[in-house]
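Asks: Make a model of this:
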Amino acid sequence: MIRVNEDELDSEPYGPVLYQGARFTGEAEDRLPDGTLVSLTTYVNGLQDGPDKEWYNDGSLRSEGQFRQGVAVGVHRTWDPDGNLVREVEFSDGGRILRRRGFDTAGNVTWEDAG
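Replies: Coordinates of the predicted model:
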């Protein structure tokens, strides 16, 4: 699978992502000047499709989720810099928000609502 820097991709709002004029299939990464990976997004035929991850500058996970044909699916999670889960958003297979939850630093649910 091809991997390119996200700066090499072209896109229009709500349009497919292009690489060298064609719909992109592969992984797009963003790195800090020191080489630290801070984001990795997977595309198929110009649409987000597969894992999407972001990391803090120290390498700890910041967020992760899955996309299918440009639509968020499954559970997307976000962590604080100390590694505590702070938010979960659950999406249907069609991208509709089913549930959102927030957490305190002890892992307790502090708020929840249905989509």
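
Asks: going forward, measure contacts and count neighbours with C-alpha atoms only.
Replies: OK.

Asks: for this protein, what spans make up the strands?
Replies: Remark: strands assigned in the chain by DSSP state E are 3-5, 10-11, 17-19, 22-23, 26-31, 37-44, 47-55, 61-68, 71-79, 85-91, 97-103, 109-114.

Asks: can you redo those as CSV with mean neighbour count?
Replies: Listed next are these as CSV, based on neighbours: other CA atoms under 10 Å:
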stretch, mean neighbour count
strand 3-5, 14
strand 10-11, 14
strand 17-19, 19
strand 22-23, 15
strand 26-31, 18
strand 37-44, 21
strand 47-55, 20
strand 61-68, 20
strand 71-79, 20
strand 85-91, 21
strand 97-103, 17
strand 109-114, 12
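
Asks: this one as well, want them side by side:
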Amino acid sequence: MRRVDADDPEVDIDTGHRMLYRDELFTGEVAEHQGEQIVCLDVYLDGIRNGLTRMWYPDGTLKLEGNVLNGVASGEFREWHPNGVLKSRRYFDDDIYSLREETVWDEQGRVVRGWTRSKD
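Replies: Here you go, the predicted model:
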């Protein structure tokens, strides 16, 4: 899969918020770095985020992971505290692009908030 750096001067965003590379809609991975460390990696299809998205803390610890469908969160998204403990888990509906369920934990792994959308 083709990969470009988000800071490449040939990477741009058009008025429709689509990713361009060399003035063409981009398909592949877009990586963002902080120094030598990768801190964000997104998959694009025809200029739209579409696929796995990941973020890392500057030390390389995974920060966030989830899937995006046509530019919108889809399915499960997980986020971790810097110490590696799960921070949140969110579930998004694929068909209506909305948050269905969320659980949040503190840095010791204790649930601090839980929420589920009613089926009404």
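
Asks: and the residue nearest to the spatial centre of structure 1, what is it in contact with?
Replies: By CA atoms, centre = their mean, structure 1 has its centre lying nearest to Asp52, at 3.2 Å. Residues in contact with Asp52 of structure 1 (CA atoms under 8 Å, 6 or more residues apart in numbering) are 39-42, 64-67.

Asks: Of those, which ones are shared with structure 2?
Replies: Compared against structure 2 with both residues aligned by TM-score structural alignment, their matches' CA atoms under 8 Å, these retain 39-42, 64-67.

Asks: which one of the residues you listed is nearest Gly83 of structure 1?
Replies: In terms of CA to CA, no member of the kept ones among the contacts of Asp52 of structure 1 lies closer to Gly83 of structure 1 than Glu64, at 12.8 Å.

Asks: List the contacts of the closest one.
Replies: Going by CA under 8 Å, 6+ apart, the list of residues near Glu64 of structure 1 reads 51-54, 76-78.

Asks: circling back to that earlier point, grab the nearest non-local neighbour of the residue nearest to the centre of structure 1.
Replies: Among residues not flanking Asp52 of structure 1 along the chain, Thr41 sits closest, at 4.5 Å (CA to CA, 6 or more residues apart in numbering).

Asks: what about that neighbour, distance to Leu98 of structure 1?
Replies: Distance, Thr41 of structure 1 to Leu98 of structure 1, by CA to CA, to the nearest Å: 23 Å.

Asks: One more: Asn45 of structure 1?
Replies: 27 Å.

Asks: show me the contacts for the aligned partner of Trp105 of structure 2 in structure 1.
Replies: When structure 1 is aligned by TM-score structural alignment, the residue opposite Trp105 of structure 2 is Phe103. Contacts for Phe103 of structure 1 (CA under 8 Å, 6+ apart) come out as 85-87, 109-111.

Asks: That's all I had, so thanks and see you.
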